[in-house]
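1. give me coordinates for this.
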Amino acid sequence: YCFYNVNLEGELDLNDFVNLNELYIFGVGQDKNKLQKLTSLMVNKCTKLTKITINYTTLGYLSLGSKPKLQSVSFTSNRQIYFCDHVLKDQIGKLNSLILSKDNSDLKLEAKKVNEECLEYQLSLAKSNMDESNQLWLESLVDSQKEVLHNNSAYARKQLERCKKILTEVLSAEEIQDILGKMIEINELETQSNKLNKLTLKD
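-> A predicted model of the protein is given here:
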């Protein structure tokens, strides 16, 4: 279904359209009066979705839910999109906690890979709503966090705080913390996996 010549405003709940396959939402330009004025979009029950394209909107909150058939996602020139699938995030968090408590190197490596893919997807979505300058600041945030985790240098910590401050113009504090937290989990999984491998070699 395509929303183009229709003016949208407020919350758009499409959860009753359980057979929805493709969803396109377009504004007609980046000017404020040309954007689709959405505040939230609910499609978490539309499990048959294969393609989602959302361009030129003021969309704030997006509830995707599980999309096993999703093949294509495109978000371009939206003001800011905040994913509010808290249940899914909580489940992933609990799974990570469980994996971190287990002494299995292969399991930790697989979990690390999944977390890295999630982080890459999250960063890609964030960048799709940023100009080039803020994209560079986001990359700097990631690089600074890596440096803090690996070497804990004072310069990296200072740069990290600077990046966070600048990015609050385009990302919420929770979104920034979610990115940094995911990087901490990835680093912890890698550290634990390496320790287990060393113990295995000694045995």
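2. from here on, just use CA atoms for contacts and neighbour counts.
-> Fine.
3. OK, contacts around Gln145?
-> For Gln145, the contact set (C-alpha atoms under 8 Å, 6 or more residues apart in numbering) comprises 156-157, 160, 180, 183.
4. how about the longest helix belonging to the chain: buried residues?
-> Using DSSP state H to define each element, the chain has its longest helix at helix 173-202. Across helix 173-202, burial judged by 16 or more other C-alpha atoms under 10 Å covers 175-176, 179-180, 182-183, 185-190, 192-193, 196.
5. so which elements touch it?
-> helix 86-100, helix 105-128, helix 132-151 (3 or more C-alpha pairs under 8 Å, 6 or more residues apart in numbering; DSSP states H and E).
6. structure for this one too, so we can compare:
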Amino acid sequence: RGGSQCRGTTGGGGGGGGGPGGGGGPPNPTGALEEGLLIEELSASNSAISTELLNVGTNTERRQVIDFVRGESSARDHKLGDIYHSTPVVVGPPELELADESYNAYRQRPDVANRPRVMYVGANDGMLHAFAVEDTTITAGPHAGEEYDAGEELWAFVPPIMLPRLAASMSAHQFMVDGKPVVQDVFFRKLPGQIHAADDPEGYHTILLFGLRGGGNAYLALDVS
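-> Model prediction:
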């Protein structure tokens, strides 16, 4: 889904672009932190997903890689890659009540308090996947009114560093998004005695952090508030 953002450090490879939900950005060989990267859709109609970015030579190969990643039935037998070292984590509405007025304002925000329970897990298909844990109707926020069945995939995110390796995964097993995701409510910029409004961008956010383990030298952070 568009409009999301990510933060990440990468040790090389990668580039601008996206996935079924994918991160965009220039190659980052220095390993410096990149913030606020917009999510782009990995689709054949998105010209930003170039043959160079996917490390293939022709537009036909580009289309084959995109169809493979998106799980088109004619491109692959199984839509989900193997989950090896990545332990699933489930995230629902915040439940803790803390002696922190900023946090309590955040957790009571309608789109946060009513967010669905979602399971996040990495797989060796190059994606971090998000699945609905239970039958859900979104009641607040930009997706209000949408309905999802338990087990339905909501979205998947392809780290930029994975994009040039997707073609190779079509013919041989690759370790890709193989790290365990960790989720925490974090304060972006807290000053002593300062109380932030529930929707203050410098206040609380629910952040999902994951590495790639054997899949590459990168850590990425997604805002899943």
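7. fetch the TM-score of the aligned pair.
-> The TM-score (TM-score structural alignment, normalised by the length of structure 1) is 0.24; 86 aligned residues with a C-alpha RMSD of 5.9 Å.
8. distance to Glu11 of structure 1 for the helices and strands packed on helix 173-202 of structure 1 - can I get that in JSON lines?
-> Below are those laid out as JSON lines (distance: least, C-alpha to C-alpha, whole Å):
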{"stretch": "helix 86-100", "distance to Glu11 of structure 1": "18"}
{"stretch": "helix 105-128", "distance to Glu11 of structure 1": "21"}
{"stretch": "helix 132-151", "distance to Glu11 of structure 1": "28"}
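9. surely Glu61 of structure 2 is within a helix?
-> Yes: assessed by DSSP: H, G, I helix; E, B strand; the rest coil, Glu61 of structure 2 belongs to a helix.
10. what about it, how many residues nearby?
-> Neighbourhood size, Glu61 of structure 2 [other C-alpha atoms under 10 Å]: 15.
11. before we move on, the earlier item: let me have the contacts of Gln145 of structure 1 in a markdown table, extended by distance to Leu138 of structure 1.
-> Converted to a markdown table, these look like this (distance: C-alpha to C-alpha, whole Å):
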| residue | distance to Leu138 of structure 1 |
| --- | --- |
| Ala156 | 14 |
| Arg157 | 15 |
| Leu160 | 10 |
| Leu180 | 11 |
| Met183 | 13 |
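12. now do the contacts for Val91 of structure 2.
-> Val91 of structure 2 touches 117-120, 183, counting by C-alpha under 8 Å, 6+ apart.
13. likewise Leu98 of structure 1?
-> With C-alpha under 8 Å, 6+ apart as the criterion, no residue contacts Leu98 of structure 1.
14. cool, and the one 10 residues further on?
-> Counting by C-alpha under 8 Å, 6+ apart, Lys108 of structure 1 touches 99-100, 189-190, 192-193.
15. now swap in Asn151 of structure 1 and tell me
-> Applying C-alpha under 8 Å, 6+ apart, we find Asn151 of structure 1 in contact with no residue.
16. just to revisit the earlier point, could the contacts of Lys108 of structure 1 go into CSV alongside distance to Glu132 of structure 1?
-> Below are the contacts of Lys108 of structure 1 laid out as CSV (distance: C-alpha to C-alpha, whole Å):
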residue, distance to Glu132 of structure 1
Ile99, 37
Leu100, 36
Leu189, 32
Glu190, 31
Gln192, 36
Ser193, 36
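17. I'd like to know how many residues surround Tyr120 of structure 2.
-> 25.
18. how about Leu138 of structure 1?
-> Residues near Leu138 of structure 1, counting by other C-alpha under 10 Å: 23.
19. quick check: it vs Lys146 of structure 1, distance?
-> 13 Å (C-alpha to C-alpha, to the nearest Å).
20. now Leu167 of structure 1
-> Counting by C-alpha to C-alpha - Leu167 of structure 1 and Lys146 of structure 1 are separated by 17 Å.
21. returning to that earlier point: got the angle for the longest helix of structure 1 vs helix 86-100?
-> Angle of helix 173-202 of structure 1 versus helix 86-100, following axes from the mean of the first three to the mean of the last three C-alpha atoms, to 10 degrees, is 20 degrees.
22. ok, the closest residue to Leu38 of structure 2 other than its chain neighbours - contacts?
-> Distances taken as C-alpha to C-alpha, 6 or more residues apart in numbering put Gln5 closest to Leu38 of structure 2, at 4.9 Å, once the chain neighbours are dropped. If you count contacts by C-alpha under 8 Å, 6+ apart, Gln5 of structure 2 has them with 23, 36-39, 222-223.
23. and the furthest pair within the contacts of Lys108 of structure 1?
-> Distance extremes for those: the farthest pair is Ile99 and Glu190 at 11.9 Å, using C-alpha to C-alpha.
24. what helix or strand does Val112 of structure 2 sit in?
-> helix 110-113 (DSSP states H and E).
25. and for Leu37 of structure 2?
-> With DSSP H and E as criterion, Leu37 of structure 2 is part of strand 33-40.
26. okay, buried residues for that strand please.
-> Using 16+ other C-alpha under 10 Å as the test for burial, strand 33-40 of structure 2 gives 37-40.
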